[in-house]
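**Q** Sequence and predicted structure below; questions after.
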Amino acid sequence: MRGAILAAVSLTALAAAAPASAATLNLLIWEAYINEEILADFTGETGIEVRQTFYDSGDARDEILSDPNSNVDVVVTNENGAKLYGNRGIIMALDRKNVPALADYAESWTKRCGGYGVPYLWGTMGILYRSDAITTPPSSWADIMKPAESLRGHIAMYDDHAEAFVAPLVLLGKSVNANDNETLKAAFELMKAQRPYVLTYDYVVTSIQSADKGPKIYMALGYSGDQYTLNGKVGAPGLWRYVVPREGTLSWLDCITVSERSQNRDLALKLVDYISNARNGARNATKLNMPTASTAALALLPEDVRSDPEIYAAPEILAKSQLQEELTVQSVQARRRIISSLAQLSDAR
C-alpha cells in the first residue's frame, strides 16, 4: 500500500536528518492541510523555519510517530491518536499554561483531544464525486459500495484501517468502531464485492495527482473539505463535490500536538499556540474551507462561511454521525489484513 511506502520513506528522511535545530521545527501533517502563509509568517516573526513531512493515511502517520528515531516536533493526529500517544508518553500534555490559545476552545472540543492536543480542524466523512461524470449526486453509501456498472474502475477508496470501514459499516447499520469478527466479516464481504469497481486504495488527494489514475477517478471516499483540495489540484473550481450519505457517517476531529521527544519543545509549543490563536485559526479555516473548533476564530468568519453546509455540517447530519473510539488490537489487526489484501489485489490487477 502506498501509505506503507510513504511511511518508510518519511521515516528514513526524518531519522536521517539531524534533529531540528533551534531555527527549525519538523511538522508531521497531511498534505495541503495548513495555510502556508501562517507558517511563512511564523518564520518571519520568529526566525524559526517549519519543515513539513506529509502522510496520506492514519496508519502511515502512526508508524512515523511510533518510531523513536523520527525527529518529529509537532504532529497533527486524530483524537484517538492524541489520547493513545499521550497516554504512552509520546506526545505532551497541553493546557492553557503552555498553550494560551486553548482558552478559545470549548471544553466539549478540548476533551476530545484528551488533554494532549489543541483541536485543529473537524468534519465528516462522505462521498466525493466529479460532477461532470456523475450528474445525479450520490445520496447513499450504497452508491459507492454497490456502484453502478459505469463506475467500474473509477472509484478511489482508502487504505486506512479505521476510515476505510466507515462506508461498509454504516451501510450495514453497524458502529464504525465495531470490533467483533462477525461484523468485520460482513464488511469485508461488501468491500470484496466492491473491489472490481475500485481503481485505487490510495487516498484520493494523493491519487488525483497521478497522471495514470487521476483522470479516471469519478468517485471517492474522502473527508469534508477534500473537494476544495481536489479542485485546486486539477485546476477546476466546482468540479469535485462532496455529500454525506443519508445513513449517517463519521464525525472526526484532528488535534495538533507536540512530541515529547522534540529537542525544541518550547519552540514547538510556540508554533502550536501560533497556529491555534483566533486570527490564524480563522485564516486557516478560510483558506482550507474547513470548520474551526475555536470559538474566537469562528466569530471572525463571515456569516456566509459559517452557514455553508459544505463546510459546517447541518445539525441533522451531525445527529446521525458517530465518533471514533479506540479499537481493540485484534480489530486493528483484522482490519489491516483486510484492507491490505484488497489493496494488493488492486495493485496486481
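**A** Arrived safely.
**Q** contacts, neighbours, all on C-alpha from now
**A** Fine.
**Q** next structured bit after the lengthiest strand in the chain?
**A** As assigned by DSSP state E, the longest strand anywhere in the chain is strand 118-130. Using DSSP states H and E, the helix or strand that follows strand 118-130 towards the C-terminus is helix 142-145.
**Q** And that next one, what's buried?
**A** Neighbour counts using 16 or more other Cα atoms under 10 Å place 142, 144-145 of helix 142-145 among the buried residues.
**Q** what about Glu182, how many residues close to it?
**A** Counted by other Cα atoms under 10 Å, the residues lying close to Glu182 total 10.
**Q** Repeat that for Ser346.
**A** Neighbour count for Ser346, taken as other Cα under 10 Å: 17.
**Q** quick one, what contacts it?
**A** Counting by Cα atoms under 8 Å, 6 or more residues apart in numbering, Ser346 makes contact with 195, 198-201.
**Q** Please report how far it lies from Leu11.
**A** Distance, Ser346 to Leu11, using Cα to Cα, to the nearest Å: 25 Å.
**Q** measure stretch 31-40 end to end?
**A** OK, stretch 31-40 end separation, Cα to Cα: 16 Å.
**Q** where exactly do the helices run in the stretch 51-200 of the chain?
**A** Assigned helices in the stretch 51-200 of the chain, in chain order: 58-66, 79-87, 107-110, 142-145, 166-171, 181-194 (criterion: DSSP state H, counting those that start in this stretch).
**Q** Tell me where this structure has strands.
**A** Under the criterion DSSP E, the chain contains strands at 24-30, 49-55, 74-78, 118-130, 155-156, 198-200, 219-223, 240-243, 249-258, 321-322.
**Q** which parts of the lengthiest helix in the chain are buried?
**A** In the chain, with assignment by DSSP state H, the single longest helix is helix 329-348. For helix 329-348, the neighbour count (16+ other Cα under 10 Å) marks 331, 334-336, 338-340, 342-343, 346 as buried.
**Q** this is the other structure I want to compare:
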Amino acid sequence: MGKNMSVSKTLLVAFFLLATSVVAKAAEPKELVFLSWPDYMDPEILEEFEQRTGITIKQSYFDSDTARGELLLETEGKGFDVALINGASIRILAKRGWLEPLDELSIPNLKHVDPRFRTAFEKAEDFGVPYFWGTLGIVYRQDLVPFPVTSWMDLLQPVKQLHGKVSMIGDSADMIGVALKALGYSLNSTAPQELREAESLLQAQAPAVKTYRYISLNENSALLTGQLAMSMMYNGDTRMLQEYNENIAFVFPKEGGNIWIDYLSVLSASPKKAAAKRFINFLNEPEIAARLAQYVYYATPNKAAEALLPEDFRNDPVIYPSEETLKNFETYQRLPPRAQKNRAAIFSRIVY
C-alpha cells in the first residue's frame, strides 16, 4: 500500500506540473497591440520577434500626433500595449496615469541609448524609450513646382498653379508651429497677436489645400501620382518616396522648424506589460535598431546601433542634418493650459 501511495503521489505531482505548464503557456500573451505611425516598422523585424517569442505584433495606426492623442483620450489609454508617443505628450499622458514606468531593470538595452534623448522632454526618462528623432520640412516634386523651394511661405502662400496640389499635416502643433516660424516667431509662441497672425496665414492658405491628412509613402502616394506637388513632411519619409521617383526633393525651410523625438511607451492599462517591455528591449538590440533605422530612414538614438550603420547613411544630410541646418529649429515646449486651448480652437476652425 505504501508503494501504491508513492506511485499515486508521483502521478499527482506529475499532473500538477503538467497543469501548471499548460496554465503558464495559456497565460503567455500571443499578441501585442502596437499603436504607431504607418510605414514606421520593418515587417521582417516583427517576424523575427514572433519567431523568437511566439508573440505577434498587431499594429494600429494614427496619422498625426493630434489623432493619436484623440484616440487615447477616447479609449482612456486602453486597448493598446505599446504606443509611440511624441516627446511633448509624454508628461501629459503620464500625468493621467496612462503610461507604465520604464527603466534599465525592465529594459536592459536602454544602456545603448544616448542619455541626451532620454532626458530631452519632461518625464521622458521615466516613461519612454527613444525610438527615432527627426525634423519637419517641405517635400515637393521638382518637375511640378516651377521654382526651388526654400521657405515655409512657398507652401503657405502657394502660387496659383499649385492650388489644390498642396497638403498639410493635420496636427495642431506642427501646423500652427510652421505658420509661426514662417512669420519669424517661435513655434512655442503664446502671444495672442502672433497666434492670430498664424491663424490668418493658415486660413488664407486653406482654399489651396487638398488634404490635411499625412500622405502615404507607398507607390500610390498622391505625391507620386501627381495629385500633390508639395507637402509638409517628416524628413526621413522623403527617402521612402525617392525610392519610387527621383523628382522628389526635400528642403529644410530657412526659417527653421521642429526637432522631434518619438518614444516607445507601455500603456499602464495593458495586461501584457512584461511582453510589451520585452518587445521594446528587442527593438533596442543594436543590430535590430540599426536595421530598423535603415528601413525607416531615420536617425537612431541608439549609440551602439548608430556605430553599425553604413557611413553613407550616417552622412546623409536629410537623415542627419548638420548643426548649421538646424540652427533655427526648436523642440516643442510645455505650454500653459490657456495657450493649449487657444491653439486647439485655431486648429478646429481651420481643419474641421
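**A** That came through fine. If you're wondering where the values come from, they're calculated on a predicted model, not measured in any experiment.
**Q** Find the nearest non-adjacent residue to the aligned partner of Glu50 of the second structure in the first structure, please.
**A** Per TM-score structural alignment, the equivalent position to Glu50 of the second structure in the first structure is Thr43. Distances taken as Cα to Cα, 6 or more residues apart in numbering put Glu49 closest to Thr43 of the first structure, at 5.3 Å, once the chain neighbours are dropped.
**Q** which residues does the nearest residue to Ile55 of the second structure once chain neighbours are set aside contact?
**A** Setting aside the residues directly before and after it, Ile55 of the second structure is nearest to Lys30 in space (Cα to Cα, 6+ apart), at 4.7 Å. Going by Cα under 8 Å, 6+ apart, Lys30 of the second structure touches 54-56.
**Q** got a winner among those for most neighbours?
**A** Neighbour max across the contacts of Lys30 of the second structure (other Cα under 10 Å) = Ile55, 20 neighbours.
**Q** still on that earlier bit, ok, the match of Glu50 of the second structure touching Glu36?
**A** No: counting by Cα atoms under 8 Å, Thr43 of the first structure does not reach Glu36; the two are 10.9 Å apart.
**Q** Hmm, Ala222 and Ile215 of the second structure touching each other?
**A** Yes: between Ile215 of the second structure and Ala222 there is a contact under Cα under 8 Å: 6.8 Å.
**Q** quick one on the thing from earlier: state the distance from the residue nearest to Thr43 of the first structure to Val118 of the first structure.
**A** Distance of Glu49 of the first structure to Val118 of the first structure, computed by Cα to Cα: 21 Å.
**Q** re earlier: which of the strands of the first structure sits closest to Ala4 of the first structure?
**A** Evaluated with Cα to Cα, the strands of the first structure place strand 49-55 nearest to Ala4 of the first structure, the distance being 9.7 Å.
**Q** What angle do strand 74-78 and the closest one make with each other?
**A** Relative orientation of strand 49-55 of the first structure versus strand 74-78 (axes from the mean of the first three to the mean of the last three Cα atoms, to 10 degrees): 30 degrees.
**Q** buried residues in strand 49-55 of the first structure?
**A** Buried, per 16+ other Cα under 10 Å, within strand 49-55 of the first structure: 49-50, 52-55.
**Q** go on, stretch 85-93 of the second structure?
**A** Residues of stretch 85-93 of the second structure classed as buried under the neighbour-count rule (16+ other Cα under 10 Å) are 85-91, 93.
**Q** Next: stretch 35-48 of the first structure.
**A** Across stretch 35-48 of the first structure, burial judged by 16+ other Cα under 10 Å covers 35, 38-39, 42-43, 48.
**Q** cool, stretch 210-229 of the first structure as well?
**A** Across stretch 210-229 of the first structure, burial judged by 16+ other Cα under 10 Å covers 213-214, 216-229.
**Q** Could you do stretch 162-178 of the first structure as well?
**A** Neighbour-count burial for stretch 162-178 of the first structure flags 162-172, 175-178 (criterion: 16+ other Cα under 10 Å).
**Q** Ok, stretch 143-158 of the second structure next?
**A** Residues of stretch 143-158 of the second structure classed as buried: 144, 149-158 (neighbour count, 16+ other Cα under 10 Å).
**Q** and what of stretch 236-251 of the first structure?
**A** Buried residues in stretch 236-251 of the first structure (16+ other Cα under 10 Å): 239-245, 247-251.
**Q** my read: Ala164 of the first structure touches Met157, true?
**A** Yes: using Cα under 8 Å, Ala164 of the first structure is in contact with Met157, at 7.0 Å.
**Q** Quick check: closest non-adjacent residue to the aligned partner of Tyr116 of the first structure in the second structure.
**A** Matched by TM-score structural alignment, Tyr116 of the first structure corresponds to Phe127 in the second structure. Using Cα to Cα, 6+ apart and skipping residues adjacent in sequence, the residue nearest Phe127 of the second structure is Pro101, 4.8 Å away.
**Q** which ones are touching that neighbour?
**A** Applying Cα under 8 Å, 6+ apart, we find Pro101 of the second structure in contact with 126-128, 266.
**Q** So for the longest helix seen in the second structure, what gets flagged as buried?
**A** Assignment by DSSP H gives helix 2-27 as the longest helix of the second structure. Buried residues in helix 2-27 of the second structure, defined by neighbour count with 16+ other Cα under 10 Å: none.
**Q** Can you tell me the closest non-neighbouring residue to the residue positioned nearest the centre of the second structure?
**A** With distances taken as Cα atoms, centre = their mean, Asp262 lies nearest the centre of the second structure, 4.7 Å away. Spatial nearest neighbour of Asp262 of the second structure, chain neighbours left out: Asn86 (4.6 Å); criterion: Cα to Cα, 6+ apart.
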